[in-house]
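[1] I'll drop the sequence and a predicted model, then ask my questions.
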Amino acid sequence: MSDASIKGNQLTESCTNLVELLQNRALHQPEQKYTFLLDGKTETASLTYRELDAIARSHAVRLQTLGLSGERALLLFPPGLDYLAAFFGCLYAKVIAVPLYPPKLKRNLAKISAIALDAGATIAIAPARHLENLEQLCDRAPELKAMHWLSAEEFADDGEKWQQPPIHPNSVAYLQYTSGSTSTPKGVMVSHANVLYNIEYIHRGFEHDSESVAVTWLPPFHDMGLIDGLLKPLYLGIPSYFMPPAAFIQNPMCWLEAISRYKATHSGGPNFAYDLCASKISKILGDGQKKLDLSSWRVAYNGAEPIHKETLERFTKAFEPCGFHADAFCPAYGMAETTLKIATVRSGATPTFLAVDAGALENNHIVEVVEGEGGARTLVGCGFPEFGTKVAIVNPESLTQCQPQEVGEIWVAGETVARGYWNRPEETEKTFQAYLSDTSEGPFLRTGDLGFLRDRELFITGRLKDLIIIRGRNLYPQDIERTAEGSHPSLRPGAIA
């Protein structure tokens, strides 16, 4: 592998946007590739950087010919290489991509319709097979009928006609829509500069090198799957193997087998993924422990939902015989509004466990206790904010900084914070432009999450909007779920709401 595959050169430093990034990689590492594992095992398709660049140009020519630069395009794709090519095709044409998933009549059509309306999308790109029921879709959601529907397979033959548009680093590359679990989905405006900065931030914590290999099963239309799973490997010029989330859910073994087969160094997912693997240890390994080699796995990041010490310990105990090391675990914290990463445990560092008094925590106070004592709750540290990222713990009512032993809302400032919500100036001002009331320091992003800093490390305790207050007690839904989960052996871990 060439030296161009690591950050310590001018290749990625000279790039000001994602279009330049792919062009440079196609020029200097034309044969490096993405490999797609449709069933989680079989290499069903691959795409080199040279091929990705060529197809992106062809997509862009079609979009430019139709005069669609500056418009928003829904990308309605299942996980796969076609999605990646269409995503870069939009970037090459200066069309703002809106990553989603294929519409289904009885499941997600209403949400896709709402996002299309919010984004003011005029284009939808999807594989031809997903356009077969287009008439039915438009009958159910008439607002989609006015959009320009394009088949992913029908792009221009002559990519040489592509005209590279001027792209400012702060131009919006794509809209990352929030899940909408507690409110209407909002489109986070993620710029080219946001992505490049955040990936460099991830790289500095996870310490990739020329031997790094990435494996992922995360959804490519979510921030962690898109950035860490697909865009980070391109930024670093390292091999990327990815599979559909369904392949992992149906057979968790395929994730671990892929890590073993390709000697992956960097891979991860939410806490439930490790729980699922640990709970199916007998089915996953059987008598074949020696066949699974996880010794290459240097960074097993864990984020996107509450992280539990018990999960890390169960997974480590289960897979130590396969070469997995506990210090590979890198708990992480981030969100779409900050592009992705806010803080992570560094590669090679041991995760921090902190036992606190649960009763005091209900009153927003941190009282450290001995683990195992009655009323103790163990929290997992999510690492240190670095690389120009500032975190403040703020009282959500007085808007002043909390004392060191107090729980407050997590506020974030820095280059990794996205530009705001698409076409929502009031919500953007409220969320992205917060200032401390006593010092006027800001602007900060209000994450809506609760936590505290201990020796500069960030600990997450819950979400402000999810907080349940009963007779003055602050109760967190995830704690109620964990208590219910452990109340009977018939209840499946990670499946309680």
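    The structure has been received and is ready for your questions.
[2] CA atoms for contacts and neighbours, from now on please.
    Fine.
[3] other SSEs contacting the strand of greatest length in the chain?
    As assigned by DSSP state E, the longest strand anywhere in the chain is strand 445-454. On a contact count with 3 or more Cα pairs under 8 Å, 6 or more residues apart in numbering; DSSP states H and E, strand 445-454 meets strand 390-394, strand 408-413, helix 425-432, strand 457-463.
[4] Tell me which of these sits most buried.
    When you average the neighbours per residue for each of these (mean count of other Cα atoms under 10 Å), strand 408-413 leads with a mean of 26.
[5] Now find how far off-centre that strand is within its chain.
    19 Å (Cα atoms, centre = their mean, to the nearest Å).
[6] Can you lay out the helices and strands packed on strand 445-454 as CSV showing distance to residue 334?
    Output for these, formatted as CSV (distance: least, Cα to Cα, whole Å):
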stretch, distance to residue 334
strand 390-394, 12
strand 408-413, 10
helix 425-432, 15
strand 457-463, 11
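[7] what's the closest of these to residue 305?
    Between residue 305 and those, the tightest spacing by Cα to Cα is seen for strand 457-463, at 9.6 Å.
[8] Out of the helices and strands packed on strand 445-454, the one nearest residue 275 is which?
    Among the helices and strands packed on strand 445-454, the nearest to residue 275 by Cα to Cα is strand 457-463 (19.2 Å).
[9] Could you tell me which other helices and strands the closest one packs against?
    Here strand 457-463 touches strand 376-380, strand 445-454, going by 3+ Cα pairs under 8 Å, 6+ apart.
[10] among those strands, which is nearest residue 118?
    Nearest to residue 118, of all those, is strand 445-454, at 21.5 Å by Cα to Cα.
[11] between the closest one and strand 457-463, how big is the angle?
    Per axes from the mean of the first three to the mean of the last three Cα atoms, to 10 degrees, the angle that strand 445-454 makes with strand 457-463 is 120 degrees.
[12] just to revisit the earlier point, buried deepest among the helices and strands packed on strand 457-463, which one?
    strand 445-454 (a mean of 21).
[13] and the angle for it with strand 408-413?
    In terms of direction (the same axes, to 10 degrees), strand 445-454 departs from strand 408-413 by 120 degrees.
[14] Centre of the chain to strand 445-454, how far?
    Centre-to-centre, strand 445-454 and its host chain are 18 Å apart (Cα atoms, centre = their mean).
[15] go on, stretch 136-152?
    The answer for stretch 136-152 is 28 Å, by Cα atoms, centre = their mean.
[16] just stretch 79-89 next, same as before
    With Cα atoms, centre = their mean as the basis, stretch 79-89 stands 17 Å off its chain's centre.
[17] Got another one to weigh against that:
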Amino acid sequence: MAVEPHSFVYRGRITVFSINVLRDERVVVVAEQRPTCTDEEAFSWMNNVVPAVESIHGLNLYGIVLVHHNRLPRGSNGVVHVQETKSRFIDGTLHPVNLLMCPHQCITNLPLPKPHTTVKGAAQLMGDMVTGRVAETKGQSLSIPFDEQDGAGKFNYIIDVLAWRAQSCPENVLFSMVDSKGHTTRSINCITLHKRAERIAAFIVEKLNRGKAKIRGEHVAVIMPCGIDLVATFFGCLYAGFVPVTIRPPQSNNLPACLPTIKLTLEISNVLGVLTTHNIARILKSKEAAPLLDSKSVPPLIELDDVPKKKLESLYRVPSPEMIAYIDFNVSTTGVLSGVKVSHTGVMGMCRAHQHVSELYPSRELALCLDPYSGFGLVLFILSSIYSGHHSYLLNIYDLELNASLWLSVISTHKIRDTYCSYTAIEACCKELGSATDMLKSRGVDLSCVRSCVVVGEERPRLSLLSSFSALFSPLGLGSHTISTSFGCRVNPIICLQVSPLHYSVVF
């Protein structure tokens, strides 16, 4: 616990105990947070403690709990009472001010699913004789009748949904890309996206099929800039039978921070090739990148800037919905790179949940300003519009560095009712535009059209930041009830997704 504790916690007010979870002991650390330490500083400190304990002691922590100063129970000798602290933690009466749980780090003995036993005729007859009756229970279906009969819910694969939309509503616009000046540079409808994905699929099959008898189901890295081409390339992989692994492109001005993650992701995922653009390929092959990324060890780079007009013979038919659709790689809050295999069933389940909670249909419009390469951001950016048919305005999160008012201006210009963003976008607006609300108002920026603003993250809600954002931009018409947060983790990015209801005053 000696990871710079002076500014964050009291050295003598730390207790460590274990609790039983899944027939094994898990370590919990409880400490008193200093009054001068903010929640953001405490959260960063806890994220440093977890890998430090793992590397020094070879021990994975189950959780770190911080309480207010002078709130831990003490014995007659003035020392923190361990058993009483443990009892309060189990009973839920410890009242922490900050909490970091890491069950995925320390629990390695998860129970296996029970094997499915086929019930045959003889067993059914015996059961009827013993019970004297036939009992059946059935839960309410999540899918609405229209969705099951006439919509995307009748399909098991997202690629079938896109092919169906290309036939049933070919001119329906799915995506529009917005540049740093707020101009719509490119839009794409269902049929154009479908044909673009087919061309990419035929091209990568031709490039990767040389001398290989079996390529379907192999992993392929997708290192594309944020935009419509990322969506088309992702579906091109699915059309061809490959498993896409989306990777954030390197920033030319920050190669030492980007390239190690790209290198490790390529090594772990064991990809057959890398789908990218000419500019990104040039960065990966540059002299500046050579010390960090050996070009000889990188899989073949396939540039998709000029794809020939060659149609795919037929879409790849996935044998089972439980097969892997894509692999979601990301660095966790504890600094560990991990990949999650997402099945086709998982893809359809997430899209269906998002559609029902947010009431999405083809005439709706959304504005997205977040990272599209992993987690819920990937689902929103690439998959959800295909399933629900709504129109998504795509904004590059890095464009906020050039134009901090980009996101708010797009919402006002197009009268967007629902928007999804990251904490990075919220921070940029508060930092750069906090004192410029009068200027935005004079430009005609009006946020009264916003019904819900969902902040996407895998961490606890940052209440002070969200409260500041709500207060700063309330003069522009932003209601306090519009802001909510989604919560998820690496294996389930949509644990909690609730659009702000109008009758609540504040929803975090």
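    That came through fine. Note that the structure is predicted; figures quoted are calculated from it, not measured.
[18] Can you pull the TM-score for these?
    Aligned and superposed, the two chains score 0.64 in TM-score terms (TM-score structural alignment, normalised by the length of structure 1); 349 aligned residues with a Cα RMSD of 2.6 Å.
[19] okay, the longest strand of structure 1 sits on what stretch of structure 2?
    Under TM-score structural alignment, strand 445-454 of structure 1 corresponds to no residues of structure 2.
[20] Hmm, residue 187 and residue 180 of structure 1 touching each other?
    No. With contact defined as Cα atoms under 8 Å, residue 180 of structure 1 does not reach residue 187; the gap is 10.2 Å.
[21] now for the helices and strands packed on strand 445-454 of structure 1, which one comes closest to residue 37 of structure 1?
    Of these, nearest to residue 37 of structure 1 by Cα to Cα is strand 457-463, at 34.2 Å.
[22] Now the terminal residues of stretch 441-460 of structure 2, how far apart.
    Criterion Cα to Cα, to the nearest Å; first-to-last residue distance in stretch 441-460 of structure 2 is 32 Å.
[23] which of residue 180 and residue 187 of structure 1 has more neighbours?
    Shown here are residue 180 of structure 1 and residue 187; by other Cα atoms under 10 Å, residue 187 has more neighbours (23 against 10).
[24] For the residue mapped onto the more buried one from structure 2, list the residues it contacts.
    In structure 2, residue 187 of structure 1 lines up with residue 339, judged by TM-score structural alignment. Going by Cα atoms under 8 Å, 6 or more residues apart in numbering, residue 339 of structure 2 touches 327, 328, 329, 330.
[25] Can you report how many residues lie near the equivalent of the first one over in structure 1?
    Meaning residue 327 of structure 2. For residue 327 of structure 2, the aligned position in structure 1 is residue 175, judged by TM-score structural alignment. Residues lying near residue 175 of structure 1 (other Cα under 10 Å) number 25.
[26] what's the average distance of whatever helix or strand residue 175 of structure 1 lives in to structure 2?
    According to DSSP states H and E, residue 175 of structure 1 maps onto strand 172-177. Taken against structure 2, strand 172-177 of structure 1 registers an average deviation of 0.9 Å after superposition, with mean Cα distance after the TM-score superposition for structure 1.
[27] Going by neighbour count, which residues in that strand are buried?
    Neighbour counts over strand 172-177 of structure 1 (16 or more other Cα atoms under 10 Å) mark 172, 173, 174, 175, 176, 177 as buried.
[28] so how far is residue 187 of structure 1 from the fourth one?
    In this structure, residue 175 of structure 1 and residue 187 of structure 1 are separated by 5 Å, where distance is defined by Cα to Cα.
[29] ok, now the last one?
    Residue 177 of structure 1 is 4 Å from residue 187 of structure 1, where distance means Cα to Cα.
[30] what's the overlap in contacts for the two?
    Common neighbours of residue 177 of structure 1 and residue 187, using Cα under 8 Å, 6+ apart, are residue 115.
[31] Within the helices and strands, which one has the residue mapped onto residue 69 of structure 1 from structure 2?
    Counting by TM-score structural alignment, residue 69 of structure 1 corresponds to residue 216 in structure 2. Counting by DSSP H and E, no helix or strand carries residue 216 of structure 2.
[32] how deep is residue 216 of structure 2 tucked in, by neighbour count?
    The burial count for residue 216 of structure 2: 16, using other Cα under 10 Å.
[33] Tally up the residues packed near the nearest residue to residue 335 of structure 1 once chain neighbours are set aside, please.
    Among residues not flanking residue 335 of structure 1 along the chain, residue 341 sits closest, at 6.7 Å (Cα to Cα, 6 or more residues apart in numbering). Per other Cα under 10 Å, the neighbour tally for residue 341 of structure 1 reads 25.
[34] Buried residues of the longest helix seen in structure 1, list them for me.
    Across structure 1, the longest stretch assigned as helix under DSSP state H is helix 49-65. Using 16+ other Cα under 10 Å as the burial criterion, the residues of helix 49-65 of structure 1 that qualify are 49-64.
[35] residues touching the equivalent of residue 89 of structure 1 over in structure 2, list them.
    In structure 2, the residue matched to residue 89 of structure 1 (TM-score structural alignment) is residue 236. Residues in contact with residue 236 of structure 2, defined by Cα under 8 Å, 6+ apart, are 196, 197, 198, 199, 200, 201.
[36] just residue 451 of structure 1 next, same as before
    Residue 451 of structure 1 neighbours (Cα under 8 Å, 6+ apart): 393, 407, 408, 409, 410, 458, 459, 460, 461, 462.
[37] Let's have those residues in TSV, adding distance to residue 452 of structure 1.
    Output for the contacts of residue 451 of structure 1, formatted as TSV (distance: Cα to Cα, whole Å):
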residue	distance to residue 452 of structure 1
393	6
407	5
408	6
409	8
410	8
458	6
459	5
460	7
461	8
462	11
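[38] Okay, the residue most central in space within structure 2 and residue 40 of structure 2: tell me how far apart.
    In structure 2, the centroid-proximal residue (Cα atoms, centre = their mean) is residue 375; its distance is 1.7 Å. Applying Cα to Cα, the value for residue 375 of structure 2 to residue 40 of structure 2 is 22 Å.
[39] Equivalent analysis for residue 427 of structure 2, please.
    Taking Cα to Cα, one finds residue 427 of structure 2 at 13 Å from residue 40 of structure 2.
[40] So those two - more neighbours on which side?
    Set side by side, residue 427 of structure 2 and residue 40 show more neighbours around residue 427, with 17 against 12, by other Cα under 10 Å.
[41] Tell me who's in contact with the counterpart of residue 348 of structure 2 in structure 1.
    If you follow residue 348 of structure 2 across to structure 1 using TM-score structural alignment, you land on residue 196. Applying Cα under 8 Å, 6+ apart to residue 196 of structure 1 gives the contacts 16, 17, 18, 235.
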